[in-house]
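Novice: need a 3D model of the following:
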Amino acid sequence: MPRLHGKISHISLYKFCFDLFRKLGVGEDDAKVIASHLVTANLRGVDSHGAFVRIPHYVAAVREGSINLKPRVELVKDSPSMALLDGDRGFGLVIAMKATDLAISRAKKYGTCIVGVKNISHVGMLAYYTLKMVQDKVVGLAATNSAACVVPWGGSKPVLGTNPFSIGFPVDGDLSIILDMATSVVAAGKIVVYASKGERMPEGWALDKFGKTTTDPQAYLDGGMLLPFGGYKGYGLCLSVDILAGILTGSPNSLGVPGGWAAQGGFIAQAVDVSFLRPYEEYRSEMIELIRLIKSCPPAEGFKEVLLPGEIESRTYRIRLEEGIPVYEEPWSRLSEVGRDLGVPMPELL
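Specialist: Sure thing, here's the model as predicted:
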């Protein structure tokens, strides 16, 4: 069983992340973006994309030269409602945020904007970008493709990535709807979390390298494969994201994306300003009514309530903001090694 090492405040974790990336050679503004992104993932309970899981991989990628600390980000193509960026192998968390900000600003002026990005590293938790978009009262889409680890429906060899996407619909604060999902049954990073905790994963998530169903996370990590969610329908979405974020942006498809936990294919962000279609307050009123209708739906047997996409993460965020972020021994130990190596002391636990 996993051993809980303690809890850490989001403020302490942010400072540690910021200090560590500064020591690594990341610029001040970029280090703030990276630290904010990682801590937000942990606060929302998306620990697979948080500091303890991702930092060791990001640091290793920088040292290997696969992440460029001083990229020359280029606006390759530009029009009022579409743009393409070349990230020059920079930190995906930073460059994808630049693309998102550009999409928002253009959407505010022209109604909608799509920004594609190629040549980047891992972009992290996609909800980070759609959360930013709903804060600016625009409907947001973010999608990315990743290295092949998912079998196509009916196949026995990995051809597609987990290829996640996120859609955000603005309302008010916690009422905003944030869908963030892999098109595989589960994000690969979540299996890492299960492995680090010493837990079995649910059946139906993955196959081992011999194509047999397994609940052992290590069997997946040792050359196994993920399954698409929802059978052929999930496979269709998985393929669509590979085309949308990969081929459309001039990035590799999943089979061409390098392996590794810091690698990524392409990224795409779209923002739609609601007020170009109808008055925002009318939209907001109808969204609140729709949410009321969904939340008032009687729960089925075995359920306590009907939840909205992103509602669990929003609740987890509030709890961890107040009570702290859980820390487990193995991830803490791995991060401690990185901190010692860079001369950054580990933060105190609560």
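
Novice: every contact and neighbour count from this point should use C-alpha atoms.
Specialist: Fine.

Novice: which parts of the stretch 51-200 of the chain are helices?
Specialist: 51-64, 92-110, 127-135, 188-197 (DSSP state H, counting those that start in this stretch).

Novice: quick check: buried residues in the first one?
Specialist: Which is helix 51-64. For helix 51-64, the neighbour count (16 or more other CA atoms under 10 Å) marks 51, 52, 53, 54, 55, 56, 57, 58, 59, 61, 62 as buried.

Novice: quick one, what contacts the residue lying closest to residue 82 once chain neighbours are set aside?
Specialist: In space, and not counting its chain neighbours, residue 82 is closest to residue 114: 4.9 Å by CA to CA, 6 or more residues apart in numbering. Contacts here follow CA atoms under 8 Å, 6 or more residues apart in numbering; on that basis residue 114 touches 81, 82, 83, 103, 268, 269, 270, 271.

Novice: also this sequence, please, to line up against the first:
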Amino acid sequence: MNKAIYLPSLQLSIFIKNILLKAGVREDVAHFVTEGLIQTSLRGVDSHGVRLLPHYLKALKGGRINSNPQYAFHQTSPSTGMFDVDHTFGHAAGMEAAKKAILLAKEAGSGHVAIYNSTHFGAAAYYSLEIAKHDMIGMSFTNTDALIKTYGGKRPFLGNNPICMAVPCDGEEPFCLDMATSQMTFNKVKQFEQEGKQLPQGVGFDKDGIETTNSKEVTMLSPIGGYKGYGLSMMVEILCSLLTGMPYGPYIPKMFEAPLNQKRFLGHFVMALRIDCFQEISVFKKRERRYSYTRKGVFNFTVFGFGI
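Specialist: Below is the predicted model of the structure:
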């Protein structure tokens, strides 16, 4: 296992962005990728942070990721739009979509953007937190390749499709829930493999559908809450595959296994909801703060953003 190297985040940001620019990535795209990776690692989610840069560079070199996308946004109603992101980095796609959702919400009260022709989304919190900065509730979703062991079966059909919600709070970091619909994400499994660690029980299965704690053998993941987690994956798949016109489940090329010149055609969905359409914003944010501290006194676990 390689020894960890510690760098100031600003220094690492400059380093990553320069690598992307030298690889031919357009400046605005490189900015969002860098910001997304750094923010995610600083939030303690290294599985979806800086450690993925080498994979992205391989996908870029192979032709899977488009470094110079030609975006096409079609507003379909006062509050909705379809966004073709031309197979660019998911970080750029998601952030551009979040900004469009915010603009739609400012006019219509809510904004909903369906994203298609995309690549790996990164951490969904990056986009929801951006929306929360504008005193709105942000939600973001993405589909993934088939990873979850079918409930009661031996093969995967749905991905561990992530769900994220961020809510602004008075004087504190926003509340943010960013979770996959599996017990552990596949990128977290890959991180365990990279670090030579055994997995906890109940996380993954091998190619024969047998539970394993060997991170190298995992090809399927266990859904959260049994059939309920599988149902949540279906819900996200409807938003991110059916509404976007993108492939679903087993028809999505795998992140690490598919040839890196093969486009993945991933779909995402981003939502912005104006709080002031329901409650006076300052009152809501103060109540959210009181709620957060009340919750801390009841539950014996730490919620990121509250007092840390």
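
Novice: what is the equivalent residue in the second structure for the residue nearest to residue 82 of the first structure?
Specialist: Counting by TM-score structural alignment, residue 114 of the first structure lines up with residue 112 in the second structure.

Novice: can you give me the distance of that match to residue 89 of the second structure?
Specialist: For residue 112 of the second structure, the distance to residue 89 of the second structure equals 20 Å [CA to CA, to the nearest Å].

Novice: one more: residue 20 of the second structure?
Specialist: 11 Å.

Novice: right, and residue 107 of the first structure touches residue 271 too?
Specialist: Yes. Judged on CA atoms under 8 Å, residue 107 of the first structure makes contact with residue 271 at a distance of 5.8 Å.

Novice: to residue 180 of the first structure, which of the helices of the stretch 51-200 of the first structure lies closest?
Specialist: Evaluated over those, closeness to residue 180 of the first structure peaks at helix 127-135, with 5.7 Å, by CA to CA.

Novice: that closest one to helix 92-110, inter-axis angle?
Specialist: 20 degrees (axes from the mean of the first three to the mean of the last three CA atoms, to 10 degrees).

Novice: now do the shared contacts for residue 107 and residue 271 of the first structure.
Specialist: Common neighbours of residue 107 of the first structure and residue 271 (CA under 8 Å, 6+ apart) are 113, 138.

Novice: between the two, who's got more neighbours?
Specialist: When residue 107 of the first structure and residue 271 are compared for neighbours, residue 271 comes out ahead with 32 against 24, by other CA atoms under 10 Å.

Novice: what distance do you get for the more buried one to residue 101 of the first structure?
Specialist: 9 Å.

Novice: can you check residue 280 of the first structure too?
Specialist: Residue 280 of the first structure is 20 Å from residue 101 of the first structure, by CA to CA.

Novice: ok so, going back, which pair in the contacts of residue 114 of the first structure spans the largest distance?
Specialist: 81 and 268 (13.1 Å).

Novice: hmm, residue 15 and residue 30 of the second structure touching each other?
Specialist: No. In this structure, residue 30 of the second structure is not within contact of residue 15 by CA under 8 Å, at 11.3 Å.

Novice: what's the farthest-apart pair in the buried residues of helix 51-64 of the first structure?
Specialist: 52 and 62 (16.6 Å).

Novice: ranges for the strands of the stretch 1-150 of the first structure?
Specialist: Taking DSSP state E, counting those that start in this stretch to define them, one finds strands in the stretch 1-150 of the first structure at 4-8, 74-79, 82-90, 112-120, 138-144.

Novice: pipe those into a markdown table and attach distance to residue 185 of the first structure per row.
Specialist: Output for the strands of the stretch 1-150 of the first structure, formatted as a markdown table (distance: least, CA to CA, whole Å):
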| stretch | distance to residue 185 of the first structure |
| --- | --- |
| strand 4-8 | 27 |
| strand 74-79 | 35 |
| strand 82-90 | 29 |
| strand 112-120 | 25 |
| strand 138-144 | 16 |
